[in-house]
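A.B. asks: the following comprises the amino acid sequence and a computationally predicted model.
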Amino acid sequence: MESTHTNVSIEAVKGGITQQPDVEAIVNAANAELTTGGGVAGAIHHAAGPELYKECQDFAPIRPGEAVITRAYKLPNKYVIHCLGPMYERKKNYEDLLANCYKNALKLAEENKIKSIAFPAISTGVFGYPMEEATEVAVKTILGEVSKLKHLEKIKFVLFTQADLEIYQRKLEELY
């Protein structure tokens, strides 16, 4: 599914975040120390090679909602934007911290004149954020920021499972 909002195309696809050669930057669902870890962070570090870890050491640690940018090394992209999403706890509201991940990633993309970016579902893996809630935050935040973008032309949500893709597609249809 692909839609255009102002001059920015927004799409959701099924796939792996490290196999997105059609975007300049991919977003890493990072841990605070910007180390390999599991899930998205592990896949990105593994595909990029050890140089990524070395560059990340200059920026660590980061706090929830923060984002930093590095080169992508062996990945088919130019940049990796690392965001630390919040750990989900049922009785606390982390919507703002999760939204800040997306806002700060877009801000870095704009500052670096990046034309295309791919996001994974930040905080939904081992950080435990429920997919429905995280998707709502991601899509609302992106749609709220898109009119301010001057350089970005393409925003892509890359989902690992068909079920997650369907949630994103439904939210995009609802909120557009």
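C.D. replies: Cool, got the structure. The structure presented is a predicted model; accordingly, all values stated were derived computationally and were not measured.

A.B. asks: when you work out contacts or count neighbours from here on, use the C-alpha atoms and nothing else.
C.D. replies: Noted.

A.B. asks: residue 145: which element?
C.D. replies: helix 131-145 (DSSP states H and E).

A.B. asks: what does the next helix or strand after that helix contact?
C.D. replies: Proceeding N to C from helix 131-145, the next assigned helix or strand is strand 154-159, under DSSP H and E. Outside strand 154-159, the residues that touch it by Cα atoms under 8 Å, 6 or more residues apart in numbering are 8-17, 23, 115-121, 165, 168.

A.B. asks: let's bring in a second one:
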Amino acid sequence: MQLTAVRADITTLTVDAVVNAANSSLMGGGGVDGAIHRAGGPDILRECRELRDSHYPDGLPTGQAVATTAGELPARWVIHTVGPVFSRREDRSALLADCYRNSLRVAGEIGARTVAFPAVSAGIYGWPMDDAARIAVRTVRGSSTALDEVTFALFSADALAAFEAALADV
């Protein structure tokens, strides 16, 4: 599996699946979540509502992942995962790793071969970027998957630098 980091708007990437750093409601929000919902159009929100009505009446649990259509995005699917809010008092690293692990599992189940991830939890949820990058890269590298390519799509130069450093740390 090839791992790369790029500075890009995840909503513009032509991959099989993009991962959405969603909130548990699955109804859109700010940051990556809002951008994916806006760019993908109403079909994503419709499927998210159906998921809430059928499988997740209390919202998608932290660390879990579920797929919907990608609507008008160049991708085929959106894999929604809910990252943990960073805490200095409680180690939530395992939950963050679960986001990546479960997203990769869902990608395999739907037949995706190429996936793009944002820096889950490293925005509004406050996870320090260097640590988020280390957990993301370590988890993806350690996962058994049939994916051909995983791209980390980062919105800032600082995020890109953190992920490039994590990728270089073999």
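C.D. replies: Now that the structure is in, tell me what you want to look at. Note that the structure is a prediction, hence the values are computed from the model and not measured.

A.B. asks: what TM-score do the two superposed chains give?
C.D. replies: Comparing the two superposed chains by TM-score structural alignment, normalised by the length of structure 2, the resulting TM-score equals 0.94, with 164 aligned residues with a Cα RMSD of 0.8 Å.

A.B. asks: select only the buried ones of the contacts of strand 154-159 of structure 1 in ChimeraX?
C.D. replies: One line in ChimeraX is enough to select the buried members of those, burial here meaning 16 or more other Cα atoms under 10 Å:
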select :8,9,10,11,12,13,15,17,23,115,116,117,118,119,120,121,165,168
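
A.B. asks: could you name the helices and strands sitting against the helix holding residue 145 of structure 1?
C.D. replies: Using 3 or more Cα pairs under 8 Å, 6 or more residues apart in numbering; DSSP states H and E as the contact criterion, the secondary-structure elements in contact with helix 131-145 of structure 1 are helix 95-111, helix 162-175.

A.B. asks: most tightly packed of those?
C.D. replies: Using mean count of other Cα atoms under 10 Å, the stretch among those with the greatest mean number of neighbours is helix 95-111 (a mean of 20).

A.B. asks: find me the equivalent region of the next helix or strand after that one in structure 2.
C.D. replies: Next in sequence after helix 95-111 of structure 1, counting helices and strands by DSSP H and E, comes strand 116-119. Aligned by TM-score structural alignment, strand 116-119 of structure 1 corresponds to residues 114-117 of structure 2.

A.B. asks: neighbouring contacts of the matching stretch?
C.D. replies: With contact meaning Cα under 8 Å, 6+ apart, stretch 114-117 of structure 2 is reached by 10, 13, 15-20, 107, 147-153.

A.B. asks: equivalent analysis for stretch 38-54 of structure 1, please.
C.D. replies: When contacts are defined by Cα under 8 Å, 6+ apart, stretch 38-54 of structure 1 is touched by residues 17-18, 28-31, 34-36, 70-75, 120, 125-126.

A.B. asks: what do we get in structure 1 for residue 32 of structure 2?
C.D. replies: Using TM-score structural alignment, the partner of residue 32 of structure 2 in structure 1 is residue 40.

A.B. asks: what's the helix or strand for that match?
C.D. replies: helix 39-48.

A.B. asks: superpose on structure 2 and give me the mean offset of that helix.
C.D. replies: In the superposition against structure 2, helix 39-48 of structure 1 averages 0.3 Å from its aligned positions (mean Cα distance after the TM-score superposition for structure 1).

A.B. asks: buried stuff in that helix?
C.D. replies: Neighbour counts using 16+ other Cα under 10 Å place 40, 41, 42, 43, 44, 45, 46, 47, 48 of helix 39-48 of structure 1 among the buried residues.

A.B. asks: same question, stretch 152-162 of structure 1
C.D. replies: For stretch 152-162 of structure 1, burial by neighbour count (16+ other Cα under 10 Å) applies to 152, 153, 154, 155, 156, 157, 158, 159, 160.

A.B. asks: report the central residue of structure 1.
C.D. replies: residue 119 (3.0 Å; Cα atoms, centre = their mean).

A.B. asks: what's the separation between it and residue 91 of structure 1?
C.D. replies: Between residue 119 of structure 1 and residue 91 of structure 1 the computed distance is 26 Å (Cα to Cα, to the nearest Å).

A.B. asks: what does residue 131 of structure 1 give?
C.D. replies: Remark: distance between residue 131 of structure 1 and residue 91 of structure 1 (Cα to Cα) = 17 Å.

A.B. asks: who has more neighbours, these two?
C.D. replies: The residue with the greater number of neighbours, taking residue 131 of structure 1 and residue 91 and applying other Cα atoms under 10 Å, is residue 131; the counts read 18 against 6.

A.B. asks: that one contacts residue 137, correct?
C.D. replies: No. Here residue 131 of structure 1 lies out of contact with residue 137, judged by Cα atoms under 8 Å, at a distance of 9.9 Å.

A.B. asks: which position in structure 1 pairs with residue 13 of structure 2?
C.D. replies: In structure 1, the position corresponding to residue 13 of structure 2 is occupied by residue 20, as judged by TM-score structural alignment.

A.B. asks: so which of the helices and strands packed on helix 131-145 of structure 1 gets nearest residue 65 of structure 1?
C.D. replies: Proximity to residue 65 of structure 1 (Cα to Cα) singles out helix 95-111 among these, at 4.5 Å.
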